[in-house]
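Participant: one predicted model, sequence on top.
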Amino acid sequence: MIWDQLQLKPNISAAVRRAQLKSVRDVLYLSGPDLQRRTALSCSEVQELLTAAAAACRRHRPTTALQLHHSEHQRSKSSLRLSAACPVLDLLLRGGLPVGAITELSGESGAGKTQLGLQLCLSVQYPPEHGGLSSGALYICTEDQFPIRRLQQLIAGQSVLRSEVPSSLNSCLCFSDHIYIEHTADLESLKVCLSRRAPLLLGQGLVRLIVVDSVASLFRCEFQADDWLERNKQLLTLSSMLHYLSQEFDASVLCINQVTDVFSQSANSLGPSSSSVCPALGLAWANQVMVRLMMLRLQETVSRGDESSTLRRLEVVFAPHLARDGRHVAVWREGVRGVVLPE
């Protein structure tokens, strides 16, 4: 470390060299009194040295509360949303999924979570005036093979699902060319994907949506019940990566989650009060997401022409900007659509 780069007073730089402190780490490893003894500097000069050394370790300048307030104010005025490609769902979500944050979508097997994830991979490719972000999607599979046939079916049905979009725009978008698929069989490969491959795609503007399907499967496979401490550490590491990617590159992150049974309704504070299941991974993970959605599979069936679909309900469990509410949906050939039931 060249101490002159820290813009220290000449006597402080000379004292540091005499004490043979060669790096910022050497300085920060010592307490204030130890530095005074090693350098023979005054208390105020030692404090100045520690402040300069700490500042040299920061990648970015610290953000003040006033700057955060102004940035949140600007974000609230021009906050981007990724449309769910359904007016009913966009009304529920106030425009769609927030950009720069993590959204969780949980539900039982067959509830329609992957269907909505695929639909968002297509929606993100539309220009902002049609609810998209003019970019692609990174879809990370952790348990099943990527449903390529269903994706092709959804692509073919875009003109039906997005009838408000000009047909010329639908025909010129090459949807499948802008969905990047990764398969991660263990937690380590997932972290490699998020730390190396995802920043490259995001940095080049190729993607602005990351879908992890699913976030719980790897943790359930790799950790036993008594490994909760290490599991929580890994959860925090994963969430830190996702937060960084969403905020640094102004992207939307969707984490699809599994569910676990609830035996006492009084203990179910993490999921809808009407459900007998709640999202997996517990409170440690719940504190890392900004929006928690749950897809419930109901008993009723709805029909439309020659098609029929099991009725679902998408519910908002918690979000700072959304009411705790829900809407009925069905999965049709062209995608997920809201259903208005007769009263």
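Facilitator: Nice, I can see it. Numbering: from 1, shown residues only.
Participant: okay, CA-based contacts and neighbour counts for the rest of this
Facilitator: OK.
Participant: quick check: which element contains the nearest residue to Gln247 once chain neighbours are set aside?
Facilitator: Of all residues not flanking Gln247 in the chain, Gly100 sits nearest, at 4.6 Å (CA to CA, 6 or more residues apart in numbering). For Gly100, there is no host helix or strand (DSSP states H and E).
Participant: again, but for Leu242
Facilitator: Element membership for Leu242, per DSSP H and E: helix 228-248.
Participant: give the next helix or strand downstream of that helix.
Facilitator: Downstream of helix 228-248 (by DSSP H and E), the next one is strand 252-257.
Participant: who's in contact with that next one?
Facilitator: Strand 252-257 has contacts (CA atoms under 8 Å, 6 or more residues apart in numbering) with 82, 97-107, 113-114, 117, 208-216, 242, 246, 279-280.
Participant: and for stretch 329-340?
Facilitator: Counting by CA under 8 Å, 6+ apart, 86-89, 112, 115-116, 119, 153-158, 160-161, 302, 307-314, 327-328 sit against stretch 329-340.
Participant: just the buried ones among those, please.
Facilitator: Burial of these was assessed by neighbour count (16 or more other CA atoms under 10 Å); the buried members are 86, 88-89, 112, 115-116, 119, 154-155, 157-158, 161, 310-314, 327-328.
Participant: Cys174: neighbour count?
Facilitator: Other residues near Cys174 number 12, with proximity taken as other CA atoms under 10 Å.
Participant: structure B:
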Amino acid sequence: MLTLFVSGAGWIEHEKDIDDMVVLREGICPGLNKDLIEALRNVDIRTVEELVSANLEELAQKCSVSYKALIAVRRVLLAQHAAFPVSCADMYEELLSSTAILSTGSHGLDKLLDSGLYTGEITELTGGPGSGKTQVCFSTAVHISCQLKQSVIYIDTNGGMSANRLLQMLQAKASTMEEQMAALQRIQVFRVFDVFSLLTCLQNIRIGGVQMECVGCSVKALILDSVSAVLSNMLGGKQNEGMSLMMQVAGELKTISKDLNVAVLVTNHATRDGSGQLKAGLGQSWSHVPRTRVLLQQVERPGSSSSLRVATLTKSSRQSCQLEEEFDLRCWGAPEDMKAGSSGKRKLEGGSPGVG
């Protein structure tokens, strides 16, 4: 199927599959007779795609055929073989209306993320051991499940997931056993310990092979803790297969976020560059995968709490990089942390109904 969109400059091709191109032949369109087909072939126009993408004024002169006839043929071909055209402005409005922002539960982190996690995008948390990446993932999953009433897919690759810990966190947020169990059902956990199992899991999610137990709750978040745990040992040197697998993982995550309208949160380890500065792992190729990247570090100063963290925005398309916010892991979801808002997009607030 050929998909075209219209803009002020004319027809713009959006998607195509070269194996599915329709060859021009008699019978597929009124007015497309044998003589016209032969004339088009003489100037190397053999498929529907080539005809609808051509400059018809020039084509009419080259083929010595009627410009109006070509216009009529193209109009019919577009109706039969292309998606309904929409303007770029309409596409943008549709994007705004379909995008949701999920609060993480932390006012500081939400502020850094410009209100929270965006559906259709990949957000990355990076940091060294003990920086709080897994704790942030736990807290975010609990907040989305318990407060926002949305389902979460949690992929654990390093064995850090604990059902008891999740239950303890939910008990602090939900007063009744029924509410706690309902929130637990909205978090579906997958444990994978190698990149091949991870790819299989992601592919099943993408094709709809994963069904959430809690009926009526849409999956709005996918949390992967951590992506580097299954990829780091396969990269470096001449291990070309590792790079290929990493790009496959990236492709699956991007497709899930876009096609399923899901907010994807992944964690990555941190390394130090030549000057001793912390930087995200997995190299330059992976750096293009997340839309937003946040570096987590433990606050180290006299008298500071061991649960205090500083988050630094190192990559963003919406805010200035190097912005910093401090937050306390023990105060996640406190009332003073629930102030984040948004404009133009749907903000999922605590207690709001599920969004499909």
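Facilitator: Looks like it arrived, so ask away. Only a predicted model underlies this, so the values are computations on that prediction, with no experimental measurement involved.
Participant: mind checking the TM-score on these two?
Facilitator: The TM-score (TM-score structural alignment, normalised by the length of the first structure) is 0.68; 279 aligned residues with a CA RMSD of 3.9 Å.
Participant: where do the strands sit along the first structure?
Facilitator: 81-82, 97-98, 102-107, 136-141, 179-183, 207-213, 252-257, 259-261, 277-279, 291-304, 307-318, 326-332, 335-338 (DSSP state E).
Participant: which residue lines up with Gly136 of the first structure in the second structure?
Facilitator: By TM-score structural alignment, Gly136 of the first structure lines up with Ser151 in the second structure.
Participant: cool, and His70 of the first structure?
Facilitator: Checking TM-score structural alignment: His70 of the first structure goes with Asp90.
Participant: same deal with Arg149 of the first structure?
Facilitator: With TM-score structural alignment as the criterion, Arg149 of the first structure lines up with Asn164 in the second structure.
Participant: cool, Val317 of the first structure as well?
Facilitator: Checking TM-score structural alignment: Val317 of the first structure goes with Thr314.
Participant: return the residues in contact with that match.
Facilitator: Thr314 of the second structure touches Thr292, Arg293, Val294, Leu295, Cys321, Gln322, Leu323, counting by CA under 8 Å, 6+ apart.
Participant: same thing but at 7 Å, please
Facilitator: Arg293, Val294, Leu295, Cys321, Gln322 (CA atoms under 7 Å, 6 or more residues apart in numbering).
Participant: go on, Leu105 of the first structure?
Facilitator: Leu105 of the first structure touches Lys113, Cys255, Ile256, Asn257, Arg292, Leu293, Met294, counting by CA under 7 Å, 6+ apart.
Participant: repeat that with 8 Å
Facilitator: Residues in contact with Leu105 of the first structure (CA under 8 Å, 6+ apart) are Lys113, Leu254, Cys255, Ile256, Asn257, Arg292, Leu293, Met294, Met295.
Participant: ditto for Leu278 of the second structure
Facilitator: So Leu278 of the second structure contacts Ala270, Thr271, Arg272 (CA under 8 Å, 6+ apart).
Participant: got a winner among those residues for most neighbours?
Facilitator: Ala270 (21 neighbours).
Participant: any idea how far Ala280 of the first structure is from the equivalent of that one over in the first structure?
Facilitator: Following TM-score structural alignment, the counterpart assigned to Ala270 of the second structure within the first structure is Val259. According to CA to CA, to the nearest Å, Val259 of the first structure stands 5 Å off from Ala280 of the first structure.
Participant: what does Leu8 of the first structure give?
Facilitator: Counting by CA to CA - Leu8 of the first structure and Ala280 of the first structure are separated by 52 Å.
Participant: ok, Gln145 of the first structure next?
Facilitator: Distance of Gln145 of the first structure to Ala280 of the first structure, computed by CA to CA: 21 Å.
Participant: which one of these two is surrounded by more residues?
Facilitator: Under the criterion of other CA under 10 Å, the comparison of Gln145 of the first structure against Ala280 puts Ala280 first, with 22 against 10.
Participant: shouldn't the more buried one be in contact with Leu235?
Facilitator: No - counting by CA atoms under 8 Å, Leu235 is not a contact partner of Ala280 of the first structure; they are 12.0 Å apart.
Participant: any chance of the strands of the first structure in a markdown table, with distance to Ser167 of the first structure too?
Facilitator: Formatted as a markdown table, these follow (distance: least, CA to CA, whole Å):
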| stretch | distance to Ser167 of the first structure |
| --- | --- |
| strand 81-82 | 20 |
| strand 97-98 | 25 |
| strand 102-107 | 30 |
| strand 136-141 | 20 |
| strand 179-183 | 21 |
| strand 207-213 | 23 |
| strand 252-257 | 26 |
| strand 259-261 | 39 |
| strand 277-279 | 39 |
| strand 291-304 | 24 |
| strand 307-318 | 24 |
| strand 326-332 | 20 |
| strand 335-338 | 17 |
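Participant: of the ones you listed, which is nearest Leu41 of the first structure?
Facilitator: Leu41 of the first structure sits nearest to strand 102-107 of all the strands of the first structure, at 47.7 Å, using CA to CA.
Participant: give me the range in the second structure that the closest one lines up against.
Facilitator: On the second structure, the counterpart of strand 102-107 of the first structure by TM-score structural alignment is residues 122-127.
Participant: by how much does that stretch deviate from the first structure on average?
Facilitator: When the first structure is superposed, stretch 122-127 of the second structure averages 0.5 Å from its matched positions, counting by mean CA distance after the TM-score superposition for the first structure.
Participant: would you mind measuring from the residue nearest the centre of the second structure to Thr47 of the second structure?
Facilitator: By CA atoms, centre = their mean, the second structure has its centre lying nearest to Ser257, at 2.8 Å. Note on Ser257 of the second structure: its distance to Thr47 of the second structure, by CA to CA, is 33 Å.
Participant: same question for Ser53 of the second structure.
Facilitator: Distance of Ser53 of the second structure to Thr47 of the second structure, given as CA to CA: 10 Å.
Participant: now do Ser316 of the second structure
Facilitator: Counting by CA to CA - Ser316 of the second structure and Thr47 of the second structure are separated by 42 Å.
Participant: again with Ser226 of the second structure
Facilitator: Taking CA to CA, one finds Ser226 of the second structure at 46 Å from Thr47 of the second structure.
Participant: neighbour count winner among those two?
Facilitator: Legend: neighbour count by other CA under 10 Å for Ser226 of the second structure and Thr47, higher for Ser226 (25 against 16).
Participant: dump the residue contacts of the more buried one.
Facilitator: By CA under 8 Å, 6+ apart, the contact list for Ser226 of the second structure reads Asp156, Thr157, Asn158, Val266, Thr267, Asn268.
Participant: keep only these that stay in contact in the first structure.
Facilitator: Retained in the first structure: Asp156, Thr157, Asn158, Val266, Thr267, Asn268, out of the contacts of Ser226 of the second structure (criterion both residues aligned by TM-score structural alignment, their matches' CA atoms under 8 Å).
Participant: thanks again, I'm all set now.
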